[in-house]
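*Asks:* I'd like to go over a predicted model; first the sequence, then the structure.
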Amino acid sequence: MPDTRVTVWNEFVHEQENDTVAEIYPDGIHGAIADALAERGFDTETATLQEPEHGLTEDVLDETDVLTWWGHAAHDEVDDAVVERVKEHVLDGMGLIVLHSAHFSKIFRELMGTTCALKWREAAERERLWVIEPSHPIAEGIDDCIELDEAEMYGERFDVPQPETLVFNSWFEGGEVFRSGCTYRRGDGRIFYFRPGHETYPVYHDEEIQRVVANAVEWAAPSDERATYSQGNAEPREDIDTSDDRTVH
């Protein structure tokens, strides 16, 4: 963990346009997340939409073990070339943590291959995130559930592929439920979608939410023990007749 390098990406729009959000996150949502991860021993850097190449240059991604992504108002402003670059790094083994309304980000929809649409409601209602898989590393240190006094509701149906593991399932005061903690693998990369994080509520100041994000970063980080494999044209393992040259390659 101490050597895990995390780039915390945020579109950084609401904090500059909305006084309520700026008061909750004076250093931006990215600043709050990066600080919480740094306190837990991670090597953190931040990047935002407004930077050249959105702060996600090839050099930055080469040095990133896990990328966290928060977006909401400016999904369409993310350059497609940067999305493709991030995707290739995920497929090559970089971890990706997708937060709250980044379910609609270009990168998450590209990796899921679905609309990632859902129901939603802003009513500052209570949310309980129930731990579905307490043995999963992302749930380490979390009791039966996390309770948030104020949350934006996300409700089913959530148009995503079946998760590899459903770690958290949410219940909302208005009655809806939602798959709030979903793990996936794409190529060599691990992906975790984590629902909480609406910008007008101080969700990322909550210690249990911070713990989950930190657990997810540690889980998603590439492992030195990752299996190696070869691809492309392969020599036969056994003796066979290779004289057949019918090919379009």
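*Replies:* Thanks, I have it.
*Asks:* From now on I want contacts and neighbour counts done on CA atoms only, so please keep to that.
*Replies:* Noted.
*Asks:* Longest helix of this protein, counting residues only.
*Replies:* Taking DSSP state H as the criterion, the chain has its longest helix at helix 207-220.
*Asks:* ok, E156 touching L118?
*Replies:* Yes: contact criterion C-alpha atoms under 8 Å: E156 and L118 qualify, at 6.0 Å.
*Asks:* Buried ones in the longest helix of the chain, by neighbour count?
*Replies:* Across helix 207-220, burial judged by 16 or more other C-alpha atoms under 10 Å covers 208-220.
*Asks:* again, but for stretch 219-229
*Replies:* 219-222.
*Asks:* Toward the C-terminus, what is the element adjacent to the one helix or strand L37 maps to?
*Replies:* Assigned by DSSP states H and E, L37 belongs to helix 28-39. For helix 28-39, the following helix or strand on the C-terminal side (DSSP H and E) is strand 43-48.
*Asks:* All the helices of this structure, residue numbers only.
*Replies:* According to DSSP H, the chain carries its helices in the segments 14-17, 19-24, 28-39, 58-62, 80-91, 106-112, 207-220.
*Asks:* Please name every helix or strand in contact with the last one.
*Replies:* This points to helix 207-220. helix 28-39, strand 95-99, strand 189-194 (3 or more C-alpha pairs under 8 Å, 6 or more residues apart in numbering; DSSP states H and E).
*Asks:* let's see it at 6 Å
*Replies:* Under the contact definition 3 or more C-alpha pairs under 6 Å, 6 or more residues apart in numbering; DSSP states H and E, helix 207-220 sits against no other helix or strand.
*Asks:* can you redo the helices of the chain as TSV with distance to T4?
*Replies:* TSV is the format used below for the helices of the chain (distance: least, C-alpha to C-alpha, whole Å):
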stretch	distance to T4
helix 14-17	28
helix 19-24	28
helix 28-39	10
helix 58-62	13
helix 80-91	15
helix 106-112	22
helix 207-220	8
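*Asks:* try this one side by side with the last:
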Amino acid sequence: MTAVKVTIWNEYLHEIRNPKVAEVYPDGIHQAIASGIRSEEFEIRTATLGEAEHGLSEQVLKETDVLIWWGHMAHDQVDDTVVNRVYRRVLEGMGLIVLHSGHCSKIFNKLMGTPTCQLKWREADEKERLWVVDHAHPIVSGIGEYIELPMEEMYGEHFNVPAPDELIFISWFEGGEVFRSGLTYRRGQGKIFYFRPGHETYPTYRNPEILKVISNAVRWAKPARTAAPVYGNTSPLETIKEKK
């Protein structure tokens, strides 16, 4: 079995600037996710904002089957050249998993076709219950009726995104709001999964069920290796009879 090549991208700014975040993720969110989903099925590399080309060179993306994206405080610092590079790779078939505040990333907005993917939010150490609403979907394989997180940041509707191809999770928060927390999209030959949990001050990426969802999503989003569609003026496959 050929391993799925996974690149985990993280700004890696909160962890080096905020001691509270460093306590939770001393090696960075990207390394926590890498450790949490590591298996013989996946060949994992990481990349961060501060690296040359943000760690996402043409060669790295060419060698990536699924890209996992976590960003928050530096969306505007991501170079448009890199964004366009990732965008092309998704259309070519690379899977993309966008986590938590990546909803405001340049790449997610570009793929959604919207200038902003805004929502309500609040930090109040609230309980979150992520209800599975599509029990037949492979992304929730091995997950029960819901995942419960004792403390998370609240995201609330309205979530300003296009209607998803599939709705996998709906979250309920202790303060009363609900949110579409697991959405899938297809763009070109690529598959996209947006997954809401993961605020940087909580150990969400150490939760076995959250990590299982991310692992399942990697398997789901990996390229199908289908033939690329052909566009433009095309020669006929059959001989066209001359019209009299």
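*Replies:* The structure has been received and is ready for your questions. Quick caveat, the model's predicted, so the values are computed rather than measured.
*Asks:* Compare E156 and L118 of the first structure (neighbour count), which wins?
*Replies:* L118 (16 against 13; other C-alpha atoms under 10 Å).
*Asks:* Give me the number of neighbouring residues for the nearest residue to that one once chain neighbours are set aside.
*Replies:* Distances taken as C-alpha to C-alpha, 6 or more residues apart in numbering put F158 closest to L118 of the first structure, at 4.7 Å, once the chain neighbours are dropped. By other C-alpha under 10 Å, the residues close to F158 of the first structure number 17.
*Asks:* how close does F158 of the first structure sit to A124 of the first structure?
*Replies:* 20 Å (C-alpha to C-alpha, to the nearest Å).
*Asks:* again, but for P26 of the first structure
*Replies:* Relative to A124 of the first structure, and taking C-alpha to C-alpha, P26 of the first structure is found at 21 Å.
*Asks:* cool, and M153 of the first structure?
*Replies:* Note on M153 of the first structure: its distance to A124 of the first structure, by C-alpha to C-alpha, is 8 Å.
*Asks:* More neighbours: these two, which one.
*Replies:* Set side by side, M153 of the first structure and A124 show more neighbours around M153, with 27 against 16, by other C-alpha under 10 Å.
*Asks:* what's the closest of the buried residues of helix 207-220 of the first structure to G187 of the first structure?
*Replies:* A220 (12.8 Å; C-alpha to C-alpha).
*Asks:* Aligned to the closest one, what sits in the second structure?
*Replies:* Counting by TM-score structural alignment, A220 of the first structure lines up with A221 in the second structure.
*Asks:* E53 of the first structure too?
*Replies:* Checking TM-score structural alignment: E53 of the first structure goes with E53.
*Asks:* coming back round to it: any chance of a markdown table for the buried residues of helix 207-220 of the first structure, columns distance to A47 of the first structure?
*Replies:* Below are the buried residues of helix 207-220 of the first structure laid out as a markdown table (distance: C-alpha to C-alpha, whole Å):
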| residue | distance to A47 of the first structure |
| --- | --- |
| E208 | 24 |
| I209 | 21 |
| Q210 | 19 |
| R211 | 21 |
| V212 | 21 |
| V213 | 17 |
| A214 | 18 |
| N215 | 21 |
| A216 | 19 |
| V217 | 17 |
| E218 | 20 |
| W219 | 22 |
| A220 | 19 |
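*Asks:* and the residue nearest to E218 of the first structure when sequence neighbours are not counted, how many neighbours does it have?
*Replies:* Closest residue to E218 of the first structure apart from its sequence neighbours, by C-alpha to C-alpha, 6+ apart: M1 at 6.3 Å. Using other C-alpha under 10 Å, M1 of the first structure is surrounded by 13 other residues.
*Asks:* got it, and R180 of the second structure?
*Replies:* Counted with other C-alpha under 10 Å, R180 of the second structure comes out at 22.
*Asks:* measure it to A3 of the second structure for me?
*Replies:* Taking C-alpha to C-alpha as the measure, R180 of the second structure falls 31 Å from A3 of the second structure.
*Asks:* residues making contact with stretch 19-35 of the second structure?
*Replies:* For stretch 19-35 of the second structure, contacts defined as C-alpha atoms under 6 Å, 6 or more residues apart in numbering pick out 8, 10, 15, 201.
*Asks:* Same question for stretch 45-54 of the second structure.
*Replies:* With C-alpha under 6 Å, 6+ apart as the criterion, stretch 45-54 of the second structure contacts 7-11, 55.
*Asks:* Of the residues you listed, which belong to strands?
*Replies:* Assigned to strands by DSSP state E, the following of the contacts of stretch 45-54 of the second structure qualify: 7-10.
*Asks:* Name the member of the residues you listed with the most neighbours.
*Replies:* Ranked by neighbours (other C-alpha under 10 Å), these are led by T7, which has 26 neighbours.
*Asks:* is it true that it touches D65?
*Replies:* No: using C-alpha atoms under 6 Å, T7 of the second structure makes no contact with D65, being 8.0 Å away.
*Asks:* residue contacts, the aligned partner of E153 of the second structure in the first structure?
*Replies:* When the first structure is aligned by TM-score structural alignment, E153 of the second structure is paired with E152. Residues counted as contacts of E152 of the first structure (C-alpha under 6 Å, 6+ apart) are 121-122, 124.
*Asks:* Same question for G55 of the second structure.
*Replies:* By C-alpha under 6 Å, 6+ apart, the residues touching G55 of the second structure are 47-48.
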